[in-house]
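J.: The sequence and its predicted three-dimensional model are supplied below.
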Amino acid sequence: MIVVTGATGQLGRLVIDALLRTQPAAQIVAAVRSPDKAADLAARGVQVRKADYSQPETLDGAFAGAEKVLLISSSEVGQRASQHQAVIDAAKRADVALLAYTSLLHADSSPLALAHEHVQTEAALAASGLPVALLRNGWYTENYAQTIPSALEHGAVLGSAGDGRIASAARADYADAAAAVLVSAQPQAGRVYELAGDSAYTLAEFAAEIAVQSGKSVVYRDLPQADYRAALEQIGLPSPVADLLSDSDAGAAKGGLFDDGHALSQLIGRPTTPLAKVVQDQLALSGQ
């Protein structure tokens, strides 16, 4: 039995989809905060169980009978370490054969502030004695692609990544990697996967791709980190989100979102999704 936490999130749903291609639905558990939001998964035969990272008492029931657990990192920055510790403790009580965790690319040396709680979680996993696989995910291309409508409106992509190269991949690529680890017949305990896209780009190249595909003028405007943060707040993003995004861009300028090891494509057995395809999909979704 495979348990996927955060299964109604954007990544979690894609992991469930990937698992269903090879595994019986009855052997997959969608562990979710709000089971009513997983009715569609239940309709596909997936077991749906309540599991709230902030309510440790819900986790033992969610993990009952589990052989493998995928811990998808919490979206609540600042609370992740304690929330993840609760999941680790429950997985240990369940005596799972493998706990896979979605960490951050090169977490132990990353310049991104986002890495801090991932490093804490990786330390907690090491201390737990559980069989662990680390899925150190790079950036999702969708993180940038979702800004395309704004870029088209204003004729510019804003950021503070300088000439930093970003080896991102589509969210579905990372989901397929997680599923591959969970169903692998090869031992996965102790594996550390540095997962990133096959090719990399600068934000100037990202802006150029939008321009080519849309037929509109779009340029990249590189800003100091503080100015980019202020711009994000000005368009209505909460301060913590603006902090996260501006810091991540600054980290990208230092190489924090780059890797050329091709571990992701090797793991999923196919090339990662090209930037052009994600841009194309977003333009179609936006009606452009």
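T.: Noted; the coordinates are in hand. Predicted, not measured: the structure shown is a model, and the values here were computed from it.

J.: Please make it C-alpha for all contacts and neighbour counts, starting now.
T.: Noted.

J.: Just say helix, strand or coil for residue 220.
T.: Secondary structure assignment for residue 220 (DSSP: H, G, I helix; E, B strand; the rest coil): strand.

J.: can you pull the contacts of the residue nearest to residue 45 when sequence neighbours are not counted?
T.: Distances taken as C-alpha to C-alpha, 6 or more residues apart in numbering place residue 25 nearest to residue 45, at 5.2 Å, with adjacent residues excluded. Counting by C-alpha atoms under 8 Å, 6 or more residues apart in numbering, residue 25 makes contact with 44-47.

J.: Out of those, which comes closest to residue 96?
T.: Within these, the smallest distance to residue 96 is 17.6 Å, found for residue 47 (C-alpha to C-alpha).

J.: Could you report the distance from the nearest residue to that closest one once chain neighbours are set aside to residue 58?
T.: Leaving out its chain neighbours, the residue that sits closest to residue 47 by C-alpha to C-alpha, 6+ apart is residue 29, at 4.6 Å. The spacing between residue 29 and residue 58, counted by C-alpha to C-alpha, to the nearest Å, is 14 Å.

J.: Second structure follows, compare the two:
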Amino acid sequence: MVVTSDTSAPLVVVVGATGVQGGSVISNLVQSDKPYRLRGVTRDVSKPAAQKLKDLGVEVVSANIVVGNESAVQEAFKGAHVVFGVTKFFEHKDSFREIAEGKLMVDAAKAVGAKLFIFSGLPAVTKLSGGKFSHVVHFDSKAEVVEYARSQLPTVDVEAGYYMTNLASSMLGPEKQPDGTYRWTTQWDPAAKFPLIDTEADYGLFVRYAIESPEYSTGGGTIFSYAEHASHAHIASTLEKVRGVSMNIAALDPAAYRASLEQAGLPATAIEILGDLLYVTEYGYWFGQELEEQQKRVRAGLARQPRTFEEFLRANPDFFAA
């Protein structure tokens, strides 16, 4: 589709338009057969990514979503039928700030009369684990924003699965050894499955579904976005198959894993977060909620099916190149 300027078409305002999730939302709406006016919100409208959006016909506006800048955020949201919001915890590592900025977006969307607020949330790990895992603060803070949003206006929570690109992180993915093989140090059971997603290509697929599906377009519900459930063992074997590398998974007990993080010099907050991600082995990333019948309907109704990890590797030959 060509992005329209026809005022009869709904205006979708996308926060973080030049980022991974926001950019995915825009690119997937551009591919829709339905007409949309699109407005991307970013802090720096001069960067190349913003210019590319303009070339697509997207209106790009500047707004810094921080407490104290409420009037500018409302102006950026003005006229919106739908607002997509996302927060960036790892820019500041402050869960209280994340909650405040998330609520700011909710309040701005409500103030301009938006009919639907879509937020990139995550599960409330502390609550769902009965307090056993209480340090995954950026999951809990996003869940709090969703809870607040639901009390203010029609809201859909579209939660991103485990980024396939996380595997490029030295803390989360395999590391190359001097002999050319790869060692993957983890605290997770190698058979425990993660819901993987090629976020840049596919996250927006699920947001598009939330906007276009009668089941979600008036608000309510949570959508879990992922392509496949994949264990570390499956990921390793796929890397061996597609990239021709040799993989060795070293599964440590939680204490040894935390000690390895300390030895690597990570700050205490990061160690607590990474350590408590052990919840995935015991409960599953989304505590099994993504397996419900409602979520199966979402998968069946997508405009196309998201990429598997193998498809992601083949589409991105430079990723994890041997």
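T.: Here it is on my side, so go on. Treat the numbers as computed from the prediction; the structure is a model and nothing was measured.

J.: Please, where are all the helices along the stretch 151-300 of structure 2?
T.: 199-212, 232-243, 254-263, 268-276, 279-283, 293-301 (DSSP state H, counting those that start in this stretch).

J.: same thing with the stretch 1-150 of structure 1?
T.: Using DSSP H, counting those that start in this stretch, the helices of the stretch 1-150 of structure 1 run over 10-20, 39-43, 59-63, 80-93, 115-128, 141-145, 148-154.

J.: Aligned counterpart of residue 276 of structure 1 in structure 2, please.
T.: Using TM-score structural alignment, the partner of residue 276 of structure 1 in structure 2 is residue 310.

J.: got a list of what that match touches?
T.: 238, 242.

J.: Map residue 30 of structure 1 onto structure 2.
T.: In structure 2, residue 30 of structure 1 lines up with residue 40, judged by TM-score structural alignment.

J.: repeat for residue 44 of structure 1
T.: So, by TM-score structural alignment, residue 44 of structure 1 is matched to residue 56.

J.: how far away is that match from residue 213 of structure 2?
T.: Relative to residue 213 of structure 2, residue 56 of structure 2 is positioned 24 Å away (C-alpha to C-alpha).

J.: With residue 290 of structure 2 instead?
T.: Residue 290 of structure 2 is 18 Å from residue 213 of structure 2, by C-alpha to C-alpha.

J.: Would you confirm that residue 206 of structure 2 contacts residue 159?
T.: No. Between residue 206 of structure 2 and residue 159 there is no contact under C-alpha atoms under 8 Å: 9.1 Å.

J.: mind checking the SS state of the match of residue 276 of structure 1?
T.: helix.

J.: thinking again about what came up before, show me which of residue 290 and residue 213 of structure 2 is the more surrounded one.
T.: residue 290 (18 against 14; other C-alpha atoms under 10 Å).

J.: hang on, the earlier thing: contacting residues around the residue nearest to residue 47 of structure 1?
T.: The neighbours of residue 29 of structure 1, taking C-alpha under 8 Å, 6+ apart as the test, are 1-4, 46-49.

J.: Roughly how far does residue 103 of structure 1 sit from residue 55 of structure 1?
T.: 22 Å.

J.: Tell me which of the two has more neighbours.
T.: More neighbours surround residue 103 than the other of residue 103 of structure 1 and residue 55, with 26 against 13 (other C-alpha under 10 Å).

J.: need the contact list for that one.
T.: Each residue near residue 103 of structure 1 by C-alpha under 8 Å, 6+ apart is listed here: 73, 118, 122, 134-137.

J.: Equivalent analysis for residue 172 of structure 1, please.
T.: Contact partners of residue 172 of structure 1, counting by C-alpha under 8 Å, 6+ apart, are 11, 14-15.

J.: Could you identify which of the residues you listed has the most neighbours?
T.: That'd be residue 15 among the contacts of residue 172 of structure 1, by other C-alpha under 10 Å, with 27 neighbours.

J.: Isn't it up against residue 171?
T.: No. Taking C-alpha under 8 Å as the definition, residue 15 of structure 1 is not a contact partner of residue 171, at 9.7 Å.

J.: now for residue 157 of structure 2: what does it line up with in structure 1?
T.: Under TM-score structural alignment, residue 157 of structure 2 pairs with residue 134 in structure 1.
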